[in-house]
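>>> need a 3D model of the following:
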Amino acid sequence: MTRTAPAAPPGPPATPLTWLYAPGDRPQVVAKALAAGADVVVVDLEDAVAPERKGYARAATADLLGEVQPVPVHVRVNALDGPLARADLEAVAGLPGLSGLRLPKVTRPQQIAAVAEATARSGGGGPPLYALLESALGIERAYALACAHPALRGIALGEADLRADLGVREDAGLDWSRSRVVVAARAAGLAPPAQSVHPDTRDLEGLAASCAHGRALGFLGRTAVHPRQLPVIERAYLPTARELEEAETIVTAATDRPGAQALAGGRFVDTAVVAAAQRTLSLARRS
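Purely as a prediction, here's the structure:
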């Protein structure tokens, strides 16, 4: 009798825009998050879980990931330089329902490489890794961290901790760090980073304005802490009708004149402009 291999966990859409956090010690909240329509659900074992609940959160998350879920599930483990991360990784890294690991407070490339080696499966790679840069040192080393290991698929900011580390009082004080992470990700060949969470779940106007600012800086998508934030984030990051029309005009002009500089909408466009237009159209067609 032959056995059917267990199903692989679903990968995120080609261009995920929404990443919804849920506390690992509240399985009922995790269940709601899985049905909320996010592209990726991030089960949090770190900041959202009180110290006395860490063990329960880890066990509950391992139980969840014993089966493949309908939505990609990532797990944010505890700080890599603390006593809990090893137990977190041992509990979840090899489970069939895990689609990625989010590593908080990363400051050294060696931390990423160590996690990649510790979670590698026999005869194959381990889960995709995502590093969170949450300190001045992490920002200064952004490019080195982005290049740390092939298992690393993305970097992003943890703005609450970064704000505290820098002593920043106004939101604009984080813009240099934001741009630094966007540039480092691009230079390393990674996907554009997603924005950090907007903590006020009732301030949807502020969320929309913040997303527009993040999009202008080069971010793509955003993490959320409540399902009501998801449609706001998606609307902010999907192309507008005008952007789609411009992209279609550029791609059509380039198709009509392959290998040559094309004229679209009264302006000449080169290869880089065409590639950007193709990315816009791809984003609009995302599943």
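>>> going forward, measure contacts between C-alpha atoms and count neighbours the same way
OK.
>>> tell me where the stretch 1-150 of the chain has strands.
With strands called from DSSP state E, counting those that start in this stretch, the stretch 1-150 of the chain shows them at 18-23, 40-44, 73-76, 98-103, 129-133.
>>> can you redo these as TSV with distance to Arg163 and mean neighbour count?
Shown next, in TSV, are those (distance: least, C-alpha to C-alpha, whole Å; neighbours: other C-alpha atoms under 10 Å):
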stretch	distance to Arg163	mean neighbour count
strand 18-23	20	26
strand 40-44	20	26
strand 73-76	20	27
strand 98-103	18	25
strand 129-133	11	25
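>>> structure for this one too, so we can compare:
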Amino acid sequence: MTPPPTAPGGTWLITPPSDGRLEAALGAQPDVALLDLEDSVPPYDKDTARTAALDHLGAAPVHGTTMLGVRVNAPGTVHGLKDLVALADTGLRGTIVLVPKVESARELELVAQALHATAAGVRVCALIETPRALLRLDDILASPVLGGVVFGAADYAAATGCRRTSSSLRWARSAIAAAAAAHALPSIDSPCFDLDDPEGLRREAQEARDLGFTGKGAVHPDQLSVIRAAFCPTEEEVAQARALVSAADRSGGQVVRAGNRMVGPPLVAAARAVLDRAGIGTERSVNGGTQ
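Sure, this is the predicted structure:
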């Protein structure tokens, strides 16, 4: 079976599809602009929001470096079913469909099956935001239709009764990032909802990067620069990575000493990943071969 296309990592900016907010979102150039039909849209306005979102998606699913996507309502709800029928009727191409409240692989497969006949290149992503989903994480992420995973901290905290703090959410975030890496899927951390705390956002974004997430969500364009800076390697990290890769290449990929560190294949692989994130390619693999 051909693997599904995966979603981008980096910055995901979630925005209502109406009120002109998409234009502001696109101006900030996130990697993904996610049109929200769920939490940010009241029940009386969902039909209008769905129409607006489909108009945007049908007109141009990609704007420069920004890919459009849509967070539908949960498939088990009336509005979720309406969303899927409308998406199937529109015949989308090359967009992201984020499914909330996912608790089983079967839910994702039903969404993919509903869109399969008319939607080409759609990336079905799972929003993990309940304790039951965490307990079934490996089965969910093993789904052959899945193209990425997003953590929903607010709903998870509400469901568990925990505080939305770094220490309270560390296990859930670590589990999601690790499971996504095991299945070679992009993983996006939950947004920071406090718009007046840039230091808190910076701290959250750095923690997400350190845990292994490939990106982080945002709820306002002003948050994107902080997230980008957190996920971009520092000059010091790039210099260290260059030194490790250079030492490994000179030794043919064997364990060597670089400065005051012993360097073997796992450390070299990590160094190459740092250079990749910085946009610096390397010509040799950790074993001395070509990439």
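>>> report the TM-score for the pair.
Superposed pair, TM-score by TM-score structural alignment, normalised by the length of the first structure: 0.88. Supporting alignment: 270 aligned residues with a C-alpha RMSD of 2.0 Å.
>>> could you count how many residues lie near the alignment partner in the first structure of Ala105 of the second structure?
By TM-score structural alignment, Ala105 of the second structure lines up with Pro109 in the first structure. Other residues near Pro109 of the first structure come to 19 when the count uses other C-alpha atoms under 10 Å.
>>> in the stretch 1-150 of the first structure, which spans are helices?
Assigned helices in the stretch 1-150 of the first structure, in chain order: 27-34, 54-64, 85-92, 109-119, 136-140, 142-146 (criterion: DSSP state H, counting those that start in this stretch).
>>> what strand or helix carries the counterpart of Ala184 of the second structure in the first structure?
Residue correspondence to the first structure (TM-score structural alignment): Ala184 of the second structure is matched to Gly189. Assigned by DSSP states H and E, Gly189 of the first structure belongs to no helix or strand.
>>> tell me how many other residues surround Gly189 of the first structure.
Other residues lying near Gly189 of the first structure total 13 when counted by other C-alpha under 10 Å.
>>> measure it to Arg163 of the first structure for me?
Gly189 of the first structure sits 27 Å away from Arg163 of the first structure, going by C-alpha to C-alpha, to the nearest Å.
>>> and the helices of the stretch 1-150 of the first structure as TSV, adding distance to Glu243 of the first structure?
Converted to TSV, those look like this (distance: least, C-alpha to C-alpha, whole Å):
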stretch	distance to Glu243 of the first structure
helix 27-34	31
helix 54-64	40
helix 85-92	41
helix 109-119	37
helix 136-140	32
helix 142-146	30
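>>> what's the most buried one of the ones you listed?
Mean neighbour count (mean count of other C-alpha atoms under 10 Å) peaks for helix 142-146 among the helices of the stretch 1-150 of the first structure, with a mean of 24.
>>> what residues in the second structure pair up with that one?
Helix 142-146 of the first structure lines up with residues 137-141 of the second structure when matched by TM-score structural alignment.
>>> cool, and stretch 269-285 of the first structure?
Taking TM-score structural alignment as the measure, the second structure aligns residues 263-279 with stretch 269-285 of the first structure.
>>> same thing with stretch 73-82 of the first structure?
Under TM-score structural alignment, the match for stretch 73-82 of the first structure is residues 68-77.
>>> check what contacts the matching stretch and list those residues.
Residues outside stretch 68-77 of the second structure that contact it (C-alpha atoms under 8 Å, 6 or more residues apart in numbering) are 32-38, 53, 57, 61-62, 79-81, 83-84, 95-102, 107, 111.
>>> what are the ranges of the helices in the stretch 151-287 of the first structure?
Counting by DSSP H, counting those that start in this stretch, the stretch 151-287 of the first structure has helices at residues 159-166, 175-187, 204-217, 230-237, 241-256, 271-284.
>>> so the fourth one matches what in the second structure?
Taken onto the second structure by TM-score structural alignment, helix 230-237 of the first structure occupies residues 224-231 there.
>>> how far apart are the matching stretch and its match in the first structure?
Taking mean C-alpha distance after the TM-score superposition for the first structure, the mean distance separating stretch 224-231 of the second structure from the aligned residues in the first structure is 0.7 Å.
>>> next one: that stretch to chain centre, how far?
Here stretch 224-231 of the second structure is found 14 Å from its chain centre; the criterion is C-alpha atoms, centre = their mean, to the nearest Å.
>>> re the thing from before, so how far is Ala142 of the first structure from the match of Ala105 of the second structure?
For Pro109 of the first structure, the distance to Ala142 of the first structure equals 9 Å [C-alpha to C-alpha].
>>> what of Leu45 of the first structure?
Distance from Leu45 of the first structure to Ala142 of the first structure, by C-alpha to C-alpha: 24 Å.
>>> any idea which of the helices of the stretch 151-287 of the first structure gets closest to Ala36 of the first structure?
helix 230-237 (8.4 Å; C-alpha to C-alpha).
>>> angle of the closest one against strand 18-23?
When axes from the mean of the first three to the mean of the last three C-alpha atoms, to 10 degrees is applied, the directions of helix 230-237 of the first structure and strand 18-23 differ by 150 degrees.
>>> thought Ser143 of the second structure was touching Ala105?
Yes: counting by C-alpha atoms under 8 Å, Ala105 is a contact partner of Ser143 of the second structure at 5.6 Å.
>>> ok, Val29 of the first structure touching Tyr21?
No: Val29 of the first structure lies out of contact with Tyr21 (C-alpha under 8 Å); the separation is 9.7 Å.
>>> neighbours of His244 of the second structure, how many?
One thing to correct before we go on: residue 244 of the second structure is Leu, not His. Neighbours of Leu244 of the second structure using other C-alpha under 10 Å come to 25.
>>> and it, what pairs with it in the first structure?
Counting by TM-score structural alignment, Leu244 of the second structure lines up with Ile250 in the first structure.
>>> check contacts around Arg102 of the first structure.
Going by C-alpha under 8 Å, 6+ apart, Arg102 of the first structure touches His74, Val75, Arg76, Val77, Leu129, Tyr130, Ala131, Leu132.
>>> distance of it relative to Glu46 of the first structure?
Per C-alpha to C-alpha, Arg102 of the first structure is found 10 Å from Glu46 of the first structure.
>>> with Gly97 of the first structure instead?
Remark: distance between Gly97 of the first structure and Glu46 of the first structure (C-alpha to C-alpha) = 19 Å.
>>> neighbour count winner among the two?
Using other C-alpha under 10 Å as the criterion, Gly97 of the first structure and Glu46 rank with Gly97 on top: 27 against 22.
>>> that one and Pro70 touch, don't they?
No: judged on C-alpha under 8 Å, Gly97 of the first structure makes no contact with Pro70 at a distance of 9.2 Å.
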